[in-house]
Each structure stands twice: as C-alpha cells, then as structure tokens.
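In: I'd like to go over a predicted model; first the sequence, then the structure.
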Amino acid sequence: MPENASNIEIERKFLVSRRPDGELVKRQSIRQGYIAREAGNTVRIRQKNDKYILSIKASKGANERYELEYAVSEADATLLFKLCTGPLIEKTREVYSFRGHLWEVDIFHGANDGLIIAEVELDSADEQFEKPSWLAREVSHDARFFNAYLFSHPFVGWGLSYQELLDGK
C-alpha cells in the first residue's frame, strides 16, 4: 500500500472519567459493522448521520494504521450492512476541541452500552499533546477497546462494570 500522510491514522485512546467539559464542536450518530476482520486488518461499513462510508484499515505499527475511506450510496450501504455478522456498533460521537486537538468521545449504546472512549488523532506517533482532565487511563494498546473487537465481543458480555474498567481491570 503506498504510504502518504492522508492514509495513515495515528491515534491514542483513553477511557473517560466524567462527561467532557469544553467546546462541543459537533455530535454524530454512528452505526457500523464489519464485513471482514483478519490479523489486525478490517473492512467496515459505517453510517454517520446520513452519510455512508466504506473503510479499510490495515496495521502499520504502534499507534499507526493505514486507513482508506470511500463514500458509498445508501443502497450499497444497506447491502453491506446485511453482510455484517454480529451486533452492529451503535454510538453517539461528541467532538470536543481542547488545546489545539479535536477529541472524539464515543458514547456506546446497544450491546456496548456504558462504555465511553475518547480518541485523539495525531500528526506523528511522537507528537506531544495535553490531556483533558476528564480522561482516565490510556487504552491505546488494549485490543478490547478496538471497535472491531467490540463488534465480536460486546461490552455487555465482559462481566465488568465501567467503574471496574476505570479502576484498571
């Protein structure tokens, strides 16, 4: 896969200890499902409000992944959603601005209800950034918090409360 800055995703993920404060930039309703998942690579269909996106993600290294996204029609998305197995991921995404970065806070519903994860996308793997006070522990390297994992292993089946997750379990 050719490498350029537009198709590399560098992100860090954190649990959220309380509702974020600060400037709410936007709110989106999201549902997504996975068509293929293998060895850290995924093909996903996502609906963000009234837009449909086919995404291909492939592992590149620590905190980095290749990401390609393509707009698709509602009719094509409907067909692709039918190809997904397992419960769709449903969430509300709130985007907050904090000290020069946009933070995406995903509030999960359905089979992942109760889970709240914040992500920040960075320009480089070693970029420094200030963390908002509403963040809890980092979960960037914990595969349980990847959407592809949550699709096949929903939070409802983990046998843990969100508070237990905040406490490090």
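Out: Yep, that arrived.
In: C-alpha only now, for contacts and for neighbours.
Out: Will do.
In: identify the residues contacting the residue positioned nearest the centre of the chain.
Out: The centroid of the chain falls nearest to Asn147 when counting by Cα atoms, centre = their mean (5.6 Å). Residues near Asn147 by Cα atoms under 8 Å, 6 or more residues apart in numbering: Ile89.
In: if we use 10 Å, what do you get?
Out: The neighbours of Asn147, taking Cα atoms under 10 Å, 6 or more residues apart in numbering as the test, are 32-34, 44, 89, 153-154.
In: as a quick check, tell me the outermost residue of this protein.
Out: Outermost residue of the chain (Cα atoms, centre = their mean): Ala75, 24.1 Å.
In: now that one, what's its secondary structure?
Out: What DSSP: H, G, I helix; E, B strand; the rest coil gives for Ala75 is helix.
In: pasting the second one now:
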Amino acid sequence: MQEIERKFLLKNDSFKKEAYNSYSIKQAYLNSHKERTTRIRIRGEEAFITVKGKSSKSGLSRFEWEKNISIAEAEELLQLCEPGRIEKTRFLVKVDHHIFEVDEFYKENEGLIIAEVELSSENEKVKLPNWIAEEVTGDKKYYNSYLIQNPYKNWKK
C-alpha cells in the first residue's frame, strides 16, 4: 500500500485536448497532521476515506490506504472535517504507459494546476509531455492538506 508518485506544475492547459476523462472532486480532512492525514473525498459518483502517512525523504512515496464509502457517509463525514475544502476537476491523460492525473483547482486555490503520475518504483522512467513545466515532487506546499490551510490565492506571486 505504498503510493509512489511525481508531481509537476504545468506550462499551459493544452493537456485538456488530450484528456480522455474528467470528473469533479470535493474533499476535506478529518486529520491533516504532518505525520498522517485522513481524507474524505467525493469523486464523481464515488466516495472514499483515505489515510496517508508521512512522505519519504525524496517525497516520492508514502503509505496510502483507501476504502470506498457511500456518498451519504462521505457527506456526513465532511461535516466533521477540519475547516476548508478542496474543489477541483481531475483530468486523465494517457502518455505512453502512464496516466497523468491533472488537477485544476477552484475557489481558494483558483489558478493552480498540478499533474501527478503514479509509478511502480521510485526509479521508474516517465516520458514527460510538452505541457509539463517544473517538478514539485516532495514540495509540501502542493499537498492538498497544505492547500486547505494555505490556499494558493494567498501565496505571494
């Protein structure tokens, strides 16, 4: 149950032309401690509770456990969450053998777009599409749990 992923900022929104699917996501945190987080997420017509551990030193991997729950349960649990919500659209883009999940954020995080790609090992090679800008893997300010407490709109440009 180890999650291995890289994160990137984007140059532009040309990824949208390549996306084969998209859906809305609404999420909040029951717990956003730096050692572990517990997230409630509604993704399209599905809902999940997810526990994530502390990131490795490289920022590439961390423990992740996820379980499907009903949307009704998720809506109830969202009422217990810490203040703040993440609202975004996730676009799925296939590039060679990988699926890039590109999140376009709204509300307090309007203007932020992040691409993530999951890997099977930390050394796995990935072909980066031309819309990728800089890598931000391991930069905690791009974690959703951080964005709730320190929204993108408050960052100094």
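Out: Perfect, I can see it now. As the structure is a prediction and not an experimental result, all values here were calculated from the model.
In: quick one: TM-score?
Out: Between these two chains, after superposing, the TM-score reads 0.93 (TM-score structural alignment, normalised by the length of the second structure); 154 aligned residues with a Cα RMSD of 1.3 Å.
In: quick one: map the residue nearest to the centre of the first structure onto the second structure.
Out: Superposed on the second structure with TM-score structural alignment, Asn147 of the first structure falls opposite Asn144.
In: again, but for Ala136 of the first structure
Out: Aligned by TM-score structural alignment, Ala136 of the first structure pairs with Ala133 of the second structure.
In: its match: which element?
Out: Using DSSP states H and E, Ala133 of the second structure sits in strand 132-135.
In: how about that strand: buried residues?
Out: Ile132 (16 or more other Cα atoms under 10 Å).
In: repeat for stretch 89-106 of the first structure
Out: Quick answer for stretch 89-106 of the first structure (16+ other Cα under 10 Å): 89-98, 102-106.
In: among these, which ones are in strands?
Out: Residues of the buried residues of stretch 89-106 of the first structure located in strands (DSSP state E): 89-98, 102-106.
In: pretty sure Gly110 of the first structure contacts Gln32?
Out: No - if you go by Cα atoms under 10 Å, Gly110 of the first structure and Gln32 don't touch, sitting 12.0 Å apart.
In: map His109 of the first structure onto the second structure.
Out: Under TM-score structural alignment, His109 of the first structure pairs with Tyr106 in the second structure.
In: count of neighbours near that match?
Out: Per other Cα atoms under 10 Å, the neighbour tally for Tyr106 of the second structure reads 15.
In: go ahead and confirm it touches Leu112.
Out: Yes - the criterion here is Cα under 10 Å, and Tyr106 of the second structure meets it with Leu112 at 8.0 Å.
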